[in-house]
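Asker: any chance you could fold what I've pasted below:
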Amino acid sequence: MSPPVFRFAPSPNGRLHLGHAYSALLNVAMARAAGGRFLLRIEDIDTWRCTPALTEAMLADLAWLGLHWEEPVLRQSEHISVYTQAQQRLKEEGLLYPCFCSRQDISRAGSDGPRDPEGQPVYPGTCRHMAKEERDRRLACGEAAAWRIDMAKAVALLAAPLVFIEAGEGSDRSETAHPENWGDVVLIRKDIATSYHIAVVVDDARQGITHVVRGRDLFHATSIHRLLQHLLALPVPVYVHHKLIDDEQGRKLSKSLGSRSLADLRQEGVSPADVRRALGFS
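Answerer: This is a model prediction of the structure:
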């Protein structure tokens, strides 16, 4: 039997903080306890924000923590064609449609409607109802479009509810996925030739990831991932959605909030051993 495979998959769009350190160290600890493998994946499809300099800084931070990973490291920006193949399969099955709406259009149209699990307006389906001739004309003119999944059509293909195993916290349990709560999510962005959702499920499958250990803030996104795994006939890993590390104000550590980075802590004289102890890894 092949050993279990774990992965840490950060996006180098800012400096790593203690929340990243916790997730990375937990993946390493669980891989070691299971006699498994630990992989590092760089999720850098957003090449506008994910720069080579930030990637190198991220690798330096992880090395400073004492992490070791298998080489070569998969860098998503080098594999866009693989994600395009998965997207094309969904297009051929009539499950994706182009969306020409701006963020402002969506905000106005969905302001009084239902909200997704992250609290954002669910896309009201404006472009889903557009005539094919109009879609084709606008695409032929070179108008920028995102591609959304027709969620109702995709869910109608399911013969049974989608489930996944949520491990950790003492016992495994079966969770039911609810992708319909997200509405017609974007699977190909206007500015990037793919999306996080497509890339992550494709890479987990081709890297043979058996256990996805990530933050609790991604629990609801697993419903989208389970749907894509079903539609693309991909294997289903075990999931562990771990606790988040908060700051002094009780807010989740975040790059956008300017949370103190590992580099900041290092400059203040904090050692890797100090970080490990503070996060519960002796």
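Asker: only C-alpha atoms from now on, for both contacts and neighbour counts.
Answerer: Noted.
Asker: quick check: Gly19 is in a helix.
Answerer: Yes. With DSSP: H, G, I helix; E, B strand; the rest coil as the criterion, Gly19 is located in a helix.
Asker: quick one, what contacts it?
Answerer: By C-alpha atoms under 8 Å, 6 or more residues apart in numbering, the residues touching Gly19 are Leu244, Ile245, Asp246, Leu253.
Asker: and with 10 Å instead?
Answerer: Residues in contact with Gly19, defined by C-alpha atoms under 10 Å, 6 or more residues apart in numbering, are 215, 243-247, 252-254, 259, 261-262, 279.
Asker: can you tell me how far the nearest residue to Arg189 once chain neighbours are set aside is from Phe281?
Answerer: Of all residues not flanking Arg189 in the chain, Ala146 sits nearest, at 4.7 Å (C-alpha to C-alpha, 6 or more residues apart in numbering). Remark: distance between Ala146 and Phe281 (C-alpha to C-alpha, to the nearest Å) = 42 Å.
Asker: which residues touch the residue nearest the centre of the chain?
Answerer: Among the residues of the chain, Tyr196 comes closest to the average C-alpha position under C-alpha atoms, centre = their mean, at 4.9 Å. Counting by C-alpha under 10 Å, 6+ apart, Tyr196 touches Glu43, Asp44, Ile45, Asp46, Gln76, Val186, Leu187, Ile188, Arg189, His225.
Asker: wait, what's in contact with the nearest residue to the first one once chain neighbours are set aside?
Answerer: Take Glu43 and drop its neighbours on the chain: the residue closest to it by C-alpha to C-alpha, 6+ apart is Ser11, 4.7 Å away. If you count contacts by C-alpha under 10 Å, 6+ apart, Ser11 has them with 41-46, 49-51, 54-55, 58, 76.
Asker: another sequence for comparison is provided below:
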Amino acid sequence: MTTSERQKPVFRFAPSPNGPLHLGHALSAFLNRDMAEASHGRLLLRIEDIDLTRCTPEFEAGILSDLDWLGIGWESPVRRQSEHFPEYQAALQALIERGLVYPAFLTRGEVKARVSAYEAAGESWPRDPDGTPHYPATDRERPKAESREMLASGKRHAWRLDMRKALDLTGELLFWTEIGDGRTGEIAAEPEVWGDVILSRSDAPSSYHLSVVVDDALQGVTHVVRGLDLFHATSVHRLLQVLLDLPQPIYHHHRLILDADGRKLSKSEGDSGLGELRARGMSGSDVRRLVGL
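Answerer: Below you'll find the model as predicted:
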């Protein structure tokens, strides 16, 4: 890569191949392409396929075909997260060695039972911005010797960030620069509202939070353009960037495409699939108009 290329703004469109693209993805892809062109920058394509169960080569092929139909090009090579698990594991290991993560052994069923029992007594259990209950303190407070024995026994576990310890270590207020469709300017990060987030599971060597900050750093991404549904998750990403000594991109969280009921479009529901629109004879220009560009 030449010096001039390193100095250019770098954008990335990063879909997951766990279903067909819909209009919301089209809006994000167009905005990344348009902003890259307007700034004489570069556009990368990243396939976020850490979920080896739901992500398939067929869905990836569909993504590439849909982007080509929309008229969106990208630099080669395409980065596939499934090909870079060792890099995410290296980042996780660095956090393990600093005592910033802990093995979490409770199953989803066990967590649900504890939360239900607590709330049945009239108490309120803390939840993250997505409505998911915070993980109980059981494993965070478990004696280290006991945790080591459980790990040695092969007991299934995840790795969770010790949020309190991480925040104590940073010892500073965290901010990110936002230029998107909601609040703009310097946004104060609030990673504590997420509780002890998962960084790795037994069935997925890396979480979205961990892999995305590692990828953005390794790819030299300077501008992250994505939907407003990920606005609050940026707080976790800023914390991980500080803990791992990674650069901070500029963030642009754009409006969402909603259905007639005001609900965010979903792959699982097959909402406004681009393949269906293409089958109706629509063009990429038609889709631009549909998403309000």
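Asker: thinking again about what came up before, now, of the contacts of Ser11 of the first structure, which are buried?
Answerer: Neighbour-count burial (16 or more other C-alpha atoms under 10 Å) is assigned, among the contacts of Ser11 of the first structure, to Arg41, Ile42, Glu43, Asp44, Ile45, Asp46, Cys50, Thr51, Leu54, Thr55, Met58, Gln76.
Asker: need those residues in CSV (columns: secondary structure and distance to Asp112 of the first structure).
Answerer: Putting those into CSV (DSSP: H, G, I helix; E, B strand; the rest coil; distance: C-alpha to C-alpha, whole Å) gives the following:
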residue, secondary structure, distance to Asp112 of the first structure
Arg41, strand, 39
Ile42, strand, 37
Glu43, coil, 34
Asp44, coil, 34
Ile45, coil, 32
Asp46, coil, 30
Cys50, coil, 34
Thr51, coil, 37
Leu54, helix, 39
Thr55, helix, 40
Met58, helix, 41
Gln76, helix, 37
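Asker: of those, closest to Ala21 of the first structure?
Answerer: Met58 (10.7 Å; C-alpha to C-alpha).
Asker: quick one: the counterpart of Trp69 of the first structure in the second structure from Gln241 of the second structure, how far?
Answerer: Matched to the second structure by TM-score structural alignment, Trp69 of the first structure sits across from Trp74. According to C-alpha to C-alpha, Trp74 of the second structure and Gln241 of the second structure sit 26 Å apart.
Asker: in this structure Tyr97 of the first structure contacts Trp147, no?
Answerer: Yes. Applying C-alpha atoms under 10 Å as the test, Tyr97 of the first structure and Trp147 come out as touching, 5.3 Å apart.
Asker: need the overlap of contacts for those two.
Answerer: Common neighbours of Tyr97 of the first structure and Trp147, using C-alpha under 10 Å, 6+ apart, are Lys91, Cys127, Asp184, Val186, Leu187, Ile188.
Asker: quick check, nearest of these to Ser102 of the first structure?
Answerer: After measuring those against Ser102 of the first structure - C-alpha to C-alpha - the closest member comes out as Cys127, at 11.3 Å.
Asker: ok, that closest one - contacts?
Answerer: Tyr97, Pro98, Cys99, Phe100, Cys101, Glu134, Arg135, Trp147, Arg148.
Asker: look up how far Arg260 of the first structure lies from it.
Answerer: Distance, Cys127 of the first structure to Arg260 of the first structure, using C-alpha to C-alpha: 42 Å.
Asker: can you tell me the closest non-neighbouring residue to Tyr227 of the first structure?
Answerer: Quick fix: residue 227 of the first structure is Leu, not Tyr. Spatial nearest neighbour of Leu227 of the first structure, chain neighbours left out: Pro179 (6.7 Å); criterion: C-alpha to C-alpha, 6+ apart.
Asker: now which residue in the second structure aligns to the one you found?
Answerer: Using TM-score structural alignment as the criterion, Pro179 of the first structure maps onto Pro191 of the second structure.
Asker: how many other residues sit next to its match?
Answerer: Applying other C-alpha atoms under 10 Å, we find 24 residues neighbouring Pro191 of the second structure.
Asker: sticking with the equivalent of Met282 of the second structure over in the first structure, tell me its helix or strand.
Answerer: In the first structure, the residue paired with Met282 of the second structure according to TM-score structural alignment is Val270. Assigned by DSSP states H and E, Val270 of the first structure belongs to no helix or strand.
Asker: for Val270 of the first structure, give its distance to Ser254 of the first structure.
Answerer: The gap separating Val270 of the first structure from Ser254 of the first structure is 20 Å, by C-alpha to C-alpha.
Asker: so these two - more neighbours on which side?
Answerer: Ser254 (20 against 13).
Asker: ok, that one touching Asp217?
Answerer: No. Using C-alpha under 10 Å, Ser254 of the first structure is not in contact with Asp217, being 11.6 Å away.
Asker: and the helix or strand containing Val287 of the second structure, how far from the first structure on average?
Answerer: With secondary structure defined by DSSP H and E, Val287 of the second structure is part of helix 284-290. Averaged over the aligned pairs, helix 284-290 of the second structure sits 1.3 Å from the first structure after superposition, using mean C-alpha distance after the TM-score superposition for the first structure.
Asker: okay, buried residues for that helix please.
Answerer: Applying 16+ other C-alpha under 10 Å to helix 284-290 of the second structure flags Gly284, Val287 as buried.
Asker: report the contact partners of the equivalent of Glu58 of the second structure over in the first structure.
Answerer: Correspondence of Glu58 of the second structure to the first structure, assessed by TM-score structural alignment: Ala53. Residues counted as contacts of Ala53 of the first structure (C-alpha under 10 Å, 6+ apart) are Pro12, Asn13, Gly14.
Asker: and stretch 225-238 of the first structure, which stretch of the second structure?
Answerer: By TM-score structural alignment, stretch 225-238 of the first structure lines up with residues 237-250 in the second structure.
Asker: what about that stretch, distance to the chain center?
Answerer: Distance, stretch centre to chain centre, for stretch 237-250 of the second structure: 13 Å (C-alpha atoms, centre = their mean, to the nearest Å).
Asker: now the helices for the stretch 101-250 of the first structure?
Answerer: For the stretch 101-250 of the first structure, the helices defined by DSSP state H, counting those that start in this stretch cover 103-110, 132-140, 151-156, 196-206, 221-231.
Asker: quickly compare the ones you listed and say which is most buried.
Answerer: The highest average neighbour count among the helices of the stretch 101-250 of the first structure, using mean count of other C-alpha atoms under 10 Å, belongs to helix 221-231 at a mean of 20.
Asker: can you pull out the strands in the second structure?
Answerer: Using DSSP state E, the strands of the second structure run over 10-13, 42-47, 75-80, 101-104, 158-161, 175-178, 185-188, 198-200, 223-227, 250-254.
Asker: next up, the contacts around Lys155 of the second structure.
Answerer: Residues in contact with Lys155 of the second structure (C-alpha under 10 Å, 6+ apart) are Phe105, Ser147, Glu149, Ser202.
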